[in-house]
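Student: I'd like to go over a predicted model; first the sequence, then the structure.
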Amino acid sequence: MTQPITARSATDLLSLVPYLLGFHLDRGLVVLVCTGRSVELTMRFDLEMFSDNPVQVQARFCHLAARFEHPRFFLAAYSADRDEAESALAILEQVLELDEVIESVYTDGKHWWSRLCDQECCQRVPCDTATAAVASAVLAGSSALGSRAELERSVQGPTLLAQSQLLGAYTEASDRAADLPDVLDRCDRVAELVTTGLEQAGLGEVEACELAKLVDQVGPRDEAWLLMQRPTARRHAALWHQVVGLVPDKWAVPPLCLLAAAAWLDGNGALMGCALDRAHQLDPDYSMLGLLEQMRVAAVHPSMWEQIWPDSA
């Protein structure tokens, strides 16, 4: 989300979590890291992590939180098992001062219960998925898929049947790329295709496959990466999401990494993670993948992009 969204209550913040994650969550623990009036980082933890290695979770949480000046935290645990959720919340609360916690809540998806306030107004409060905050988020272009599994499926590429129907596009794309042996010519063509894709909200099948084939080389790939800017990151992500959905596995890793890079710039850590996970399955030694995975683990803020590449501001 790049436009200001106003949340006035725990109900509002809970309603926004799916739009911050990119999908609806029914099990897990979410932490919103806030500074001033802004959500700087959204973290999601599997509940198993708290029972398997609570000290490691606490250490990772503290490491990430230490990057922010005077942060405050909104904690929300989702589960049908209240004891499991509250145990996880307690583990994080142990490393926080009380005044650092905006709210700590358990939710079963239908109601929420505060761990900080035992008054009736904060116990078994109905969840509202149609708050004014959600309306503002949707109007700003945010969306939330039904589950993380649905998000994962969106980066899996075409089925074998779809690939058979795209053989003509693959052949034409390969021929076009072969007609541009010079790296600088390929970079120019990548810039042209990306610009067109952003302006037209997508490319034709042949052009999208051609783009994937061109970024197989490092120079053209980096040209596409350096064209990204935070204000247009969502459109870049949409373009590379389209490309990933069309190309076979052997062409997919560079587009997946570019999708992850654009998703990171857009603050969409869930999409970034799904794209990187599939890229890792296909080619764990790919160089750009390693860099992006380090950025994900360190929770590098998208604002760092302007420092890394000032011309992108």
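Tutor: On my side now, so go ahead.
Student: drop to CA atoms for contacts and neighbour counts, all remaining ones
Tutor: Will do.
Student: look at residue 223 and say how many residues are nearby.
Tutor: Neighbour count of residue 223, defined by other Cα atoms under 10 Å: 19.
Student: got a list of what it touches?
Tutor: Contacts of residue 223 were listed using Cα atoms under 8 Å, 6 or more residues apart in numbering, and they are 187, 190-191.
Student: I'd like to know how far it sits from residue 301.
Tutor: In this structure, residue 223 and residue 301 are 22 Å apart, going by Cα to Cα, to the nearest Å.
Student: follow-up on the earlier one: now the contacts of residue 223 as JSON lines including distance to residue 280 and secondary structure?
Tutor: Formatted as JSON lines, the contacts of residue 223 follow (distance: Cα to Cα, whole Å; DSSP: H, G, I helix; E, B strand; the rest coil):
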{"residue": "187", "distance to residue 280": "25", "secondary structure": "helix"}
{"residue": "190", "distance to residue 280": "24", "secondary structure": "helix"}
{"residue": "191", "distance to residue 280": "26", "secondary structure": "helix"}
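Student: quick one: which of those has the most company?
Tutor: Each of the contacts of residue 223 was scored for neighbours by other Cα under 10 Å, and residue 190 scores highest at 24 neighbours.
Student: that residue and residue 224 touch, don't they?
Tutor: Yes: Residue 190 is within contact range of residue 224, at 6.5 Å (criterion: Cα atoms under 8 Å).
Student: below is an additional structure, to be compared with the one above:
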Amino acid sequence: MTTKKNVESVSVPDSVPTLRLGTPTDVIAAVPYLLGVRPREESVVILGVDRACRRVRFVSRCDIRGGTAEAARRLADRLVEPFARHRCDQGLIVGYGPPARITPCVDALRAAMAAAGVRPRDVLRVEGGRYWSYLCPSTECCPPEGVAFDVDTSVVPATAVAAGLAARDEGEMRGRVAPVRGAVRTAMEQATVRAEARCARMWGPADHGGRTSFETALRVEGVRAVRAAVAGAMRGEPPSDPDRLAWLGVVLVSLRVRDEAWAHIQRDRIEAHVRLWTQVLRHVEPAYTAAPGALLAFAAWQQGDRGLVEAALRRVHEAEPDYAMAALIRQALRRGVSPRTWRHFTPEWLAGESPVPGAEVPGRSATWPGHRP
């Protein structure tokens, strides 16, 4: 048994409202909201429960593929690891798909949980609008043909939606950040060539022995481009011209320019920032997707849209697996850090810490007690 990608484990912050999971239908209804996306077929999800405070502390999931019993055991060990980290002593397992795929994984998980001292509260398999419990011995409440369920009969979806949680299809999320195609992609390819040539012209004779003047010029032009793009987005006019979009992609390679964009992302106008960096991410060429993808992931995290965060981080990983800003956001998700606790740094603070000649921000420099990658 193998996974299509690494096991994903996300902490559930205390800011997430209490979802009462009194029945198997409640558990099934809660999973998409805790994950932020609807689980795929042939996947397994684990909810780690702290019995003392009766809260779900983390959610882990992975896709299942055929494999050996030893591979199933290793996968189970990885899925059970977060229980100790989050001090959870109970768990809920939900597998999605046919028994031939789900049961071997469930058996390995139950053994791994027992070895770790974790008690399963329930173990479910879901397929075709029905669920089966691996723990219930009664054929009256858990017949062999399964139990039909309707998540709309649970109060969980209404509670989750009222709290601002969303459950979206992964395909929908991927579509929101997918690269543009057709004539628009061709225009972007041509614009990127022009942007790279413009960047190359910044090199001067002094740059042969070092990159100081080139880096300064790139930062000046980049900061100006970012400020103009943000200002336009605040007016409801994110950039649409291929040359402007391609130039943004190129200048965001500079971490100072990327940080300028990061510093402008404020929660009170978060929808405009999400639209802006979605636009840039979808249009730039693949080599330039890391920075706008990470900026979109951060904005989506501030917005509380976990599905969009994951989709943006996936685009970043495809371009640059070790991109530091994306790693920071991923770490915040895994540790359950609430966006409300983020202590933002301002453009003024950034200008004081890393000044860019000719692109100063008027005003007193502010201190920022947060951190940067």
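Tutor: Arrived safely, thanks for sending. Since the model is a prediction, treat every value here as computed from it, not as a measurement.
Student: on that earlier part again, so what sits against both of residue 190 and residue 224 of the first structure?
Tutor: Common neighbours of residue 190 of the first structure and residue 224, counting by Cα under 8 Å, 6+ apart, are residue 215.
Student: helices of the stretch 201-350 of the second structure, start to end?
Tutor: Counting by DSSP state H, counting those that start in this stretch, residue ranges of the helices within the stretch 201-350 of the second structure are 212-234, 242-251, 255-264, 270-283, 290-303, 306-319, 324-334, 347-353.
Student: where does the shortest one end up in the first structure?
Tutor: No residues of the first structure are matched to helix 347-353 of the second structure when aligned by TM-score structural alignment.
Student: just checking, residue 68 of the first structure is part of a strand?
Tutor: No: Residue 68 of the first structure: not assigned to a strand; according to DSSP: H, G, I helix; E, B strand; the rest coil it is coil.
Student: hang on, isn't it packed against residue 39?
Tutor: No: between residue 68 of the first structure and residue 39 no contact is recorded; they are 11.2 Å apart, counting by Cα under 8 Å.
Student: with neighbour numbers in mind, choose between those two.
Tutor: Set side by side, residue 68 of the first structure and residue 39 show more neighbours around residue 39, with 17 against 14, by other Cα under 10 Å.
Student: for residue 371 of the second structure, see how far away the alignment partner in the second structure of the more buried one is.
Tutor: Per TM-score structural alignment, the equivalent position to residue 39 of the first structure in the second structure is residue 56. Distance, residue 56 of the second structure to residue 371 of the second structure, using Cα to Cα: 28 Å.
Student: and what of residue 198 of the second structure?
Tutor: Going from residue 198 of the second structure to residue 371 of the second structure by Cα to Cα gives 33 Å.
Student: look at the two and report which has more neighbours.
Tutor: Per other Cα under 10 Å, whichever of residue 198 of the second structure and residue 371 has more neighbours is residue 198, with 13 against 10.
Student: report the contact partners of the closest residue to residue 47 of the first structure other than its chain neighbours.
Tutor: For residue 47 of the first structure, the nearest residue in space outside its immediate sequence neighbours is residue 28; the separation is 5.1 Å by Cα to Cα, 6 or more residues apart in numbering. Contacts were defined as Cα under 8 Å, 6+ apart; by that measure residue 28 of the first structure touches 44-47, 77-79, 85.
Student: how about the secondary structure of the counterpart of residue 141 of the second structure in the first structure?
Tutor: Matched to the first structure by TM-score structural alignment, residue 141 of the second structure sits across from residue 121. At residue 121 of the first structure, secondary structure determined by three-state DSSP is helix.
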